[in-house]
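Engineer: Following is a predicted model, sequence given first.
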Amino acid sequence: MPQLVEAKGWEDDWTGTKDAAARRRMQTRLNTRAYRKRKSQATAGALIRSEPLVECWNNEQQSVSTVPASRIKQLYNARNPLLPKNLREEHFEIVFPLCPDHLITLLQFNSLRASAVNQTLISGILVTLLDCNGDEEIMHPELLPPALLPTALQQTVPHGSWIDLFPSPEGRDRLIQATGTFDEDELWADCIGGLYEGFPDDEIERRGMIAWSPPWHISGWEMSEGFLKKWGWLVKGLPGLLEATNRWRMERGEEPLVDDECARHTTA
């Protein structure tokens, strides 16, 4: 009988008992026993469900499987690792210092970052009036490094905003005066375009500008030899840039560049 499932002996059989009080006592005892059993089973089930799982290597299936943490010692011994060595460890052969080829893209990234710094410095300093014919006004010039202060030509002649980032007043004026006689996109590509256009490493090495120190001062910049030969008209006689370039080159033990290497710029 289902009512006697929890009965342990004849003393728990209440079916033949005529005394109502005695019958209720036996029924209560059986019900209490059944309740405690169900509660114990539920608690044990909860413990099993909450037991953490561990990833282990299954040699037969040659794959990773998860097993309860309590079964680890039953399934695996100390001589058999939970995971094979080739899954637990991964070795990378990296040799330092890196070869110079790894630095090429980093150098161009530094030039891009330096330009972004100068852009941040001049943002909010140069304000264009609402009048379409209005010139730029300098707001709070004391907050701007002297080398980035707009020249009279910058304030009176429309020009590309990228020119304002060049930390040389004379260089900015030269670019404004030469507007329309050179390819602006090509100049940009030769400076840092390799980051976007995927130039070969050996070609990038012959291009561009390098920023070594605070970008708002010309002394922190260096020209590559290829840049000087191609864009020599821009930098020929420019105060500070060739000197800064040679200072950085000599620190690396390289020969200085000379003014005679500058290319002549001819207009179309």
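Structural biologist: Thanks, I have it.
Engineer: For the rest of this, base every contact and every neighbour count on C-alpha atoms.
Structural biologist: OK.
Engineer: What are the contacting residues of stretch 182-191?
Structural biologist: Residues from elsewhere that reach stretch 182-191, judged by CA atoms under 8 Å, 6 or more residues apart in numbering: 108, 111, 204, 207-209, 227, 267.
Engineer: Between its first and last residues, how far does it reach?
Structural biologist: In terms of CA to CA, to the nearest Å, the two terminal residues of stretch 182-191 are separated by 14 Å.
Engineer: quick one: the spatially closest residue to Met223 that is not a sequence neighbour and Asp201, what's the gap?
Structural biologist: Closest residue in space to Met223, ignoring its immediate chain neighbours: Met209 at 4.7 Å, by CA to CA, 6 or more residues apart in numbering. In this structure, Met209 and Asp201 are 15 Å apart, going by CA to CA.
Engineer: adding another structure so you can compare the two:
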Amino acid sequence: MQFNGVRALGTLGSIIGLSSDNVMDDDAALSPFSSYTYSAQNIRVPHFRLAKSLPPTALQRSIPHHPWIDILPYPQIRDNLLRLESGVSTTMEKRQYDADSLCHWMVGLDTCQKESGLILWGDPWDLASWEVTAEFLNEWGWTLEGCVDLFRSTDYWRARRGERPLFRMGH
């Protein structure tokens, strides 16, 4: 599960044109999407079509941020984090978070968690391929505000295993 999550985020980074030249390790790195030089041609599209969830959101294009946010599969999660970091959020303005800790929780690298926070069951660009675990929801649920597609796909994958839904949404 951990390898799937790490591989998926790496794949998404490659698709959107982020190089692997340690840009993620540079705390001062700025997303290429938050600059005036961004264009749709910056996105690398392999043999499959670029999913509608991958292009940068309006907030990604307007708020300077670290490129790690750009590789997250859900636009709503990216925007939730950007609203918090920029102070634009009204519901999360007093919340603090550690980006490294959040990343570790997403892929199951935090020593206190039992499983990966996000589980991938298919292609990383397909939002229906992702599931969030109850453990991640308890620890980092605020990052998922408004992620209806993730709620639906989570309940779908849980139902396939005969587990109760986490979100109780219609499909």
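Structural biologist: On my side now, so go ahead. This one's a predicted model, so the numbers in the text were calculated from it and none came from an experiment.
Engineer: which one among the contacts of stretch 182-191 of the first structure gets closest to Trp57 of the first structure?
Structural biologist: Proximity of the contacts of stretch 182-191 of the first structure to Trp57 of the first structure was ranked by CA to CA; the top entry is Gln108 with 46.6 Å.
Engineer: before we move on, the earlier item: could you check which residue of the second structure pairs with the residue nearest to Met223 of the first structure?
Structural biologist: In the second structure, Met209 of the first structure lines up with Leu118, judged by TM-score structural alignment.
Engineer: what sits against its match?
Structural biologist: In this structure, Leu118 of the second structure makes contact with 5, 106-108, 130-133, 136, judged by CA under 8 Å, 6+ apart.
Engineer: What segments of the second structure are helices?
Structural biologist: With helices called from DSSP state H, the second structure shows them at 2-15, 58-62, 75-86, 99-107, 134-140, 148-160.
Engineer: Adding mean neighbour count and distance to Leu50 of the second structure, write those out as CSV.
Structural biologist: Written out in CSV, the entries for the helices of the second structure read as follows (neighbours: other CA atoms under 10 Å; distance: least, CA to CA, whole Å):
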stretch, mean neighbour count, distance to Leu50 of the second structure
helix 2-15, 18, 8
helix 58-62, 17, 17
helix 75-86, 20, 14
helix 99-107, 18, 23
helix 134-140, 15, 27
helix 148-160, 19, 17
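Engineer: right, so of those helices, which gets closest to Pro124 of the second structure?
Structural biologist: Between those, helix 2-15 lies closest to Pro124 of the second structure; by CA to CA that is 5.3 Å.
Engineer: How about residues contacting that closest one?
Structural biologist: By CA under 8 Å, 6+ apart, the residues outside helix 2-15 of the second structure that reach it are 19-20, 43-46, 54, 70-73, 106-109, 116, 118-120, 123-125.
Engineer: hmm, try it at 7 Å
Structural biologist: Outside of helix 2-15 of the second structure, the residues that reach it under the criterion CA atoms under 7 Å, 6 or more residues apart in numbering are 43-45, 71-72, 107-108, 116, 119-120, 124-125.
Engineer: Next, the angle from that helix to helix 99-107.
Structural biologist: In terms of direction (axes from the mean of the first three to the mean of the last three CA atoms, to 10 degrees), helix 2-15 of the second structure departs from helix 99-107 by 120 degrees.
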